[in-house]
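Engineer: all I have is the shape, not the residue letters:
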């Protein structure tokens, strides 16, 4: 996007946040600690821009904007490193060496005059929705010149995601659903640069079927955008939320309410220890969006397996504490949730354990949690918990 705007001065762009470098703590562990994780990381927060692009075509399920035979994509997407879902589904091909993208589209194009795009390559995932997409609505709501424009959304998103738009949006907007890899032609599209990013897949993994080591800076987050989202969410539910003592939550990861099949193999032992410590059990996958905000805005400690529901840390007060249970394997990356927590000023500790089997994608395998390390993590919480 930056290269495109540098060549085209006729497209108005508003910079909400120029981005900045911050230093945050790297991943921290109790028990097994993987080698070569940085104690302190320097993270470049993404620049947040709102840009109007005339005579454009957007494509559902992607971050691409097509205009004048040019494919415009976010600065955070690195074609030589990242594979897009459109490629994985056979609806596009990208040749990074010659900077060329080809689309193979069979769906009929929609035609819309002017609209705000909330389309994206991973909008169906709750963590991606909270960090990459929903903040765009809060950002564009701060631009009064776009108050009357409709929203383009990916049609397959969860009903909770539609409810989040209605809950947090300042204006009643028409919602136009765009199918996966369906083109939509517009006289003008309003696009907000992603306030966070994680690649959908890596080209290196597709080529070798081996997880490659990824740097911490592949997972940037905008503090400004996430703070705006949290403030809007708190405001939206504050009138109906009941005053609450600070809550200590355990996020149960039920197989039927999560998209990733990765589960904890020794869950009975793990949950027995957590229950003994007096944590309140919730399943965010069975809660409405407003219920999740209300619960997490009153939480002081959360323990959870890594997964999309952990992105609800956005709604926790700054300075909250999190214990994240995760698997270890060769070149496993722990920077995504660590970076998110650091940007939000939370304290996050990982408790790891070995994977149960070697089938499927490494990110989807069941794993064991080291209960001795979990006991130590619970014992080190302040104030101390009953054990």
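Structural biologist: On my side now, so go ahead. Just so we're clear, the structure is a prediction, and the values are computed from it rather than from any experiment. Numbers count the residues shown, from 1 in each chain.
Engineer: going forward, measure contacts between C-alpha atoms and count neighbours the same way
Structural biologist: Noted.
Engineer: now do the strands in the stretch 201-350 of the chain.
Structural biologist: Remark: strands assigned in the stretch 201-350 of the chain by DSSP state E, counting those that start in this stretch are 201-202, 247-251, 280-282, 299-305, 321-328, 347-354.
Engineer: okay, now residue 104: neighbour count?
Structural biologist: Residue 104: 12 surrounding residues under other C-alpha atoms under 10 Å.
Engineer: how close does it sit to residue 251?
Structural biologist: Using C-alpha to C-alpha, to the nearest Å, we find residue 104 at a distance of 41 Å from residue 251.
Engineer: same check on residue 15?
Structural biologist: 37 Å.
Engineer: more neighbours: those two, which one.
Structural biologist: The neighbour count for residue 15 versus residue 251, taken as other C-alpha under 10 Å, is higher for residue 251 (21 against 13).
Engineer: pretty sure residue 377 sits in a helix.
Structural biologist: Yes: counting by DSSP: H, G, I helix; E, B strand; the rest coil, residue 377 is found in a helix.
Engineer: residues in contact with it?
Structural biologist: Contact analysis of residue 377 by C-alpha atoms under 8 Å, 6 or more residues apart in numbering lists 30, 323, 349, 351.
Engineer: give me the contacts around the top helix by length along the chain.
Structural biologist: The residue-count maximum for a helix in the chain (DSSP state H) belongs to helix 223-238. Contacting residues not belonging to helix 223-238 are listed as 17, 45, 48, 131, 134-135, 138-139, 167-168, 195, 290, 293-294, 297, 314-315, 343-344 [C-alpha under 8 Å, 6+ apart].
Engineer: then stretch 250-270?
Structural biologist: Stretch 250-270 has contacts (C-alpha under 8 Å, 6+ apart) with 274, 279-286, 302-305, 307, 309, 356, 363-369, 371.
Engineer: one more to weigh against that first structure:
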């Protein structure tokens, strides 16, 4: 009861602070939010009689697409694939905002009039109206950058998948907006302590001395912010992002490899969670058909790209290593393994974008009712070998 009372008092205080005529630079949370960056741009135009200092550069227009359903051993497909069969990608853009601020490790953008930009300040699984910054009584002290800062940080951007598909594609949008990198003083990313982060930024010609990390500078204000939009809703990777990564990272690509390439199995045995419980049995079975076991965390991004580009069949439990499917050649057969309580269609989306032949298998265990999502993302997977054999026959692998 006491805990509940204290919580009510805290949020009453936050609500009061948000209504005071004082900036969140000093005390309290931002005042509100714009759902979309374009709303702020148009508001600024109106307020300043069409002479706004804010610039909005449209890159790709809104687009609706239809996806090919995956294949499995059952007659129907999991409901998560059904509901994402048709998807609408939002407009992508680059916005330029003088005296803008960025808060937190997810790259939350705050306008000079003390409001969030909702579409570039996403927290995974949270509506913008429930953003954590709106519940903060005081933000960290500001670090001022007397120059131009490009915002690349994104929710989950410390991890490989979100780094590859939410952070790096924003660099492509900067290029499409024809903003010279020489005009950008700093690039803001979630972090820069992992080898894949350093490697990919080097490949994209962004010098390490121009990088600042959100984890070290959780609240910055810049003379000018350059803000590429997010590529889209996380997990719904657009085709242009795939093309960008493949072009920039994959060396000596050849589409002639399919049909005579390697059979590979990507292991998660060295991961902290979502392992295949009976992986020894699974590998013993796959060995009969000359599958090679790969541990992607041991090799560079360029090497991972090379391995996946040379594969004609890929079997793997759901995990970040499958981000490298982006480097596969069209027609490569993909067999993704899930637990019953965590099905995620992001690699099916990726496979559709680059014309891979996608299949999936749900492991043993009680399946939840349709439209129920337990989201047990750490749950380990138990694979029925007979079911996998059946799926490999359907895919004409064996």
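Structural biologist: Thanks, I have the structure now. A quick note: this is a predicted structure, and the numbers were derived from the prediction, not measured.
Engineer: TM-score for the pair, please.
Structural biologist: Comparison of the two superposed chains (TM-score structural alignment, normalised by the length of the first structure) gives a TM-score of 0.78, and 342 aligned residues with a C-alpha RMSD of 3.2 Å.
Engineer: picking up where we left off before, turn the strands of the stretch 201-350 of the first structure into a markdown table, including distance to residue 157 of the first structure.
Structural biologist: Listed next are the strands of the stretch 201-350 of the first structure as a markdown table, based on distance: least, C-alpha to C-alpha, whole Å:
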| stretch | distance to residue 157 of the first structure |
| --- | --- |
| strand 201-202 | 20 |
| strand 247-251 | 22 |
| strand 280-282 | 23 |
| strand 299-305 | 23 |
| strand 321-328 | 26 |
| strand 347-354 | 29 |
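Engineer: okay if I get the contacts of residue 377 of the first structure as JSON lines plus distance to residue 181 of the first structure and neighbour count?
Structural biologist: Output for the contacts of residue 377 of the first structure, formatted as JSON lines (distance: C-alpha to C-alpha, whole Å; neighbours: other C-alpha atoms under 10 Å):
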{"residue": "30", "distance to residue 181 of the first structure": "43", "neighbour count": "18"}
{"residue": "323", "distance to residue 181 of the first structure": "38", "neighbour count": "23"}
{"residue": "349", "distance to residue 181 of the first structure": "39", "neighbour count": "18"}
{"residue": "351", "distance to residue 181 of the first structure": "39", "neighbour count": "26"}
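Engineer: surely residue 362 of the second structure meets residue 341?
Structural biologist: No: judged on C-alpha atoms under 8 Å, residue 362 of the second structure makes no contact with residue 341 at a distance of 9.2 Å.
Engineer: how about residue 147 of the first structure, what's its match in the second structure?
Structural biologist: Aligned by TM-score structural alignment, residue 147 of the first structure pairs with residue 181 of the second structure.
Engineer: how close does its match get to residue 209 of the second structure?
Structural biologist: 13 Å.
Engineer: contact partners of the helix or strand harbouring residue 174 of the second structure?
Structural biologist: Assigning secondary structure by DSSP states H and E places residue 174 of the second structure in helix 169-176. Residues outside helix 169-176 of the second structure that contact it (C-alpha under 8 Å, 6+ apart): 59, 92, 93, 94, 152, 228, 229, 230, 231, 241, 244, 245.
Engineer: mean deviation, it versus the first structure?
Structural biologist: Superposing on the first structure and averaging over aligned pairs (mean C-alpha distance after the TM-score superposition for the first structure), helix 169-176 of the second structure comes out at 2.4 Å.
Engineer: now that helix: buried residues?
Structural biologist: By neighbour count with 16 or more other C-alpha atoms under 10 Å, helix 169-176 of the second structure contains the buried residues 169, 170, 171, 172, 173, 174.
Engineer: export the residues you listed to a markdown table and tack on distance to residue 115 of the second structure?
Structural biologist: Shown next, in a markdown table, are the buried residues of helix 169-176 of the second structure (distance: C-alpha to C-alpha, whole Å):
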| residue | distance to residue 115 of the second structure |
| --- | --- |
| 169 | 25 |
| 170 | 22 |
| 171 | 25 |
| 172 | 27 |
| 173 | 24 |
| 174 | 23 |
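Engineer: any idea how far stretch 44-60 of the second structure is from the chain center?
Structural biologist: How far stretch 44-60 of the second structure lies from its chain's middle: 28 Å, per C-alpha atoms, centre = their mean, to the nearest Å.
Engineer: tell me the buried residues in it?
Structural biologist: Quick answer for stretch 44-60 of the second structure (16+ other C-alpha under 10 Å): 44, 45, 54, 55, 56, 57, 58, 59.
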